[in-house]
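Colleague: Need the 3D shape of this:
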Amino acid sequence: MTTSEQFAGRVAMVTGAGSGIGRASALAFAARGVAVGVCDVNAEGGKETVSLIESVGGKALFLHTDVASGDAVREAVDTIVASYGGLHFAHNNAGTFAMALTGELSEADFTRVLNVNLLGVFLCMRHQIPRMLEAGGGAIVNTASIWAHTGMPTQAAYVASKHGVAGLTKTAAIEYAAQGVRVNAVSPGYIETPMTAANPPDAVAAILSRQPIGRAGQPEEVAAAAAWLCSDEASLITGAVLNVDGGYLAH
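Modeller: Model (predicted):
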């Protein structure tokens, strides 16, 4: 079966799809013939992603989704299933960060980051998995980070959340492997996105100096990895946290 054949007629949900990695992932699924539920709190960005997909003949709909709200996530999943007849793939990618030393990080900022990055991934899987079981199986990819494997000064909340994403991914993978739902994660290194553009130049330089490939990554490179993890070529892979980091974690 060709790649286009295995994706044809399938349905995906992508969070944080209004820009960056999420937009690239939504476009990658659509290019493979998948109908995409484009989820984001940024309506302008999300609708632009839908327009990009439709402009090349793909199918997509925008859903205003706060992943930290269980009701909002459930409504998005239900709408996708009602619109396209099922749910087979998901890329839970929505994320945020707060920059401060641990002793100076506010409780509000810590909670906000954990709610989006970790609770959000849990809520998405909580509502996606039953729908995938109804469809006879599926594949989920969560966005972790190189910071799911190590520490980073001034990023206590982000690092904690991404360690949690890796743990959630592995646990769900064990729980649902026998029922045909595979759950994996990607761990991007430094990727050029609107979110990473907010990092101080010296911090970016320090990260890039440790990426042996010698450059920043592009959103499309992470999206390609996510799409591959959902494909039949990755049928034996579940519970993996795949580094897409230009060799950063090989040190």
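
Colleague: C-alpha only now, for contacts and for neighbours.
Modeller: Fine.

Colleague: State the number of residues packed around the closest residue to Gly58 other than its chain neighbours.
Modeller: With C-alpha to C-alpha, 6 or more residues apart in numbering as the criterion, Gly58 has its nearest non-adjacent residue at 5.5 Å, and that residue is Ala30. By other C-alpha atoms under 10 Å, 26 other residues sit near Ala30.

Colleague: repeat for Ala76
Modeller: Ala76 has 25 nearby residues by other C-alpha under 10 Å.

Colleague: sorry, back to before: what helix or strand does the residue nearest to Gly58 sit in?
Modeller: Using DSSP states H and E, Ala30 sits in helix 20-31.

Colleague: One more, so I can put them side by side:
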Amino acid sequence: MRDFTDKVALVTGASTGIGEAIAQQLLARGAKVVITARNQQRLAAAAQRLDPTAEMLFPLMMDARDPQSVQRAVEQTQAHFGPLHLLVNNAGITGPRGVPLDQYPVEDWHGVIATDLSGTFYGMKYGLPAIVAAGGGAVVNLSAVNGVVGIAGIAPYTAAKHGIIGLTRAAALEFANSGVRINAVGPGYVDTPSMKALSAQVREKMAAAHPMGRMATCEEVAKTVVFLLSADSSFTTGAFYSIDGGYSAQ
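Modeller: You can find the predicted model right below:
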């Protein structure tokens, strides 16, 4: 895979899990990376793990639910490292699990949609003009296997992830002649730190949901994202890549 020397990337929700793994892959290939999160302590810890020298990485507090916060993050990225070339909209929350739609708290619905779907919209609204001004680049939005199937008990999360795919495809068409490629990925269950905190029984059930019989690693998801950001996928835009071990093929 080609490297990202002289490229600047912004990865949201990158204080742990998939976001951190994406930042790590980009750094390993020479990119300068800005990572964002809402939790300052976790953000600082991730920055220390990823780049203790702070030469190639800049941690930035950002709230994906707040358009002004997202706009500031794009502006601060440019001020710190220069023109923005790559954007990964990874920030997201699942919300309450196992709750029927008619019993789902309205405030939690708004929280999931604001973080996952609106946060992705804000990222592209403010990030895309910056990437165009830099001469072009790529965007990857994190959907999920829930973006193409229905999963009971997490209706808002499922709706948001479906919406991200539609948003990705519409944006890809709008910017196809502007030098920016925009794609989405859909992981199944991923063996993130939060997953590792679950009971062995729950983890086994999640792993068994995939025909491959296991969960994805954060690195596996990150490598697909980095491929879509790279020039190796130069004729790919408006696409959705499943990273789900066969889950959505069932």
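
Colleague: Just give me the mean distance for the strand ranked longest in structure 2 relative to structure 1.
Modeller: Longest strand in structure 2, counting residues (DSSP state E): strand 180-187. Taken against structure 1, strand 180-187 of structure 2 registers an average deviation of 0.5 Å after superposition, with mean C-alpha distance after the TM-score superposition for structure 1.

Colleague: now the lengthiest helix in structure 2 against strand 180-187, angle please.
Modeller: Secondary structure of structure 2 per DSSP state H: the longest helix is helix 155-174. Put simply, helix 155-174 of structure 2 runs at 150 degrees to strand 180-187, going by axes from the mean of the first three to the mean of the last three C-alpha atoms, to 10 degrees.

Colleague: What's the separation between the residue nearest in space to the middle of structure 2 and Leu10 of structure 2?
Modeller: Nearest to the mean C-alpha position of structure 2, by C-alpha atoms, centre = their mean, lies Asn90 at 1.9 Å. Per C-alpha to C-alpha, to the nearest Å, Asn90 of structure 2 is found 10 Å from Leu10 of structure 2.

Colleague: Against the centre of structure 1, work out the most remote residue.
Modeller: Gly103 (29.2 Å).

Colleague: Report the buried residues of the longest helix of structure 2.
Modeller: The neighbour-count check on helix 155-174 of structure 2 (16 or more other C-alpha atoms under 10 Å) flags 155-169, 171-172 as buried.

Colleague: how big is the offset of that helix relative to structure 1?
Modeller: For helix 155-174 of structure 2, the mean deviation from structure 1 after alignment is 0.5 Å (mean C-alpha distance after the TM-score superposition for structure 1).

Colleague: okay, the very next helix or strand once past the helix holding Ala30 of structure 1 sits on what stretch of structure 2?
Modeller: Sequence-wise, the next helix or strand downstream of helix 20-31 of structure 1 (DSSP H and E) is strand 35-40. Counting by TM-score structural alignment, strand 35-40 of structure 1 pairs with residues 32-37 of structure 2.

Colleague: repeat for stretch 82-95 of structure 1
Modeller: With TM-score structural alignment applied, stretch 82-95 of structure 1 matches the range 79-92 in structure 2.

Colleague: Ala24 of structure 1 maps to what in structure 2?
Modeller: Using TM-score structural alignment, Ala24 of structure 1 lines up with Ala21 in structure 2.

Colleague: So what's the residue count around that match?
Modeller: Applying other C-alpha under 10 Å, I find that Ala21 of structure 2 has 22 neighbouring residues.

Colleague: What of Ala249 of structure 2?
Modeller: Residues near Ala249 of structure 2, counting by other C-alpha under 10 Å: 10.

Colleague: can you give me the helices for the stretch 51-200 of structure 1?
Modeller: Secondary structure of the stretch 51-200 of structure 1 (DSSP state H, counting those that start in this stretch): helices at 70-84, 107-114, 120-134, 156-176.

Colleague: Redo these as JSON lines? Include distance to Tyr248 of structure 1.
Modeller: Output for the helices of the stretch 51-200 of structure 1, formatted as JSON lines (distance: least, C-alpha to C-alpha, whole Å):
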{"stretch": "helix 70-84", "distance to Tyr248 of structure 1": "33"}
{"stretch": "helix 107-114", "distance to Tyr248 of structure 1": "24"}
{"stretch": "helix 120-134", "distance to Tyr248 of structure 1": "24"}
{"stretch": "helix 156-176", "distance to Tyr248 of structure 1": "16"}
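
Colleague: Report the contact partners of the residue nearest to Gly58 of structure 1.
Modeller: Applying C-alpha atoms under 8 Å, 6 or more residues apart in numbering, one finds that Ala30 of structure 1 lies in contact with 36, 53, 58-60.
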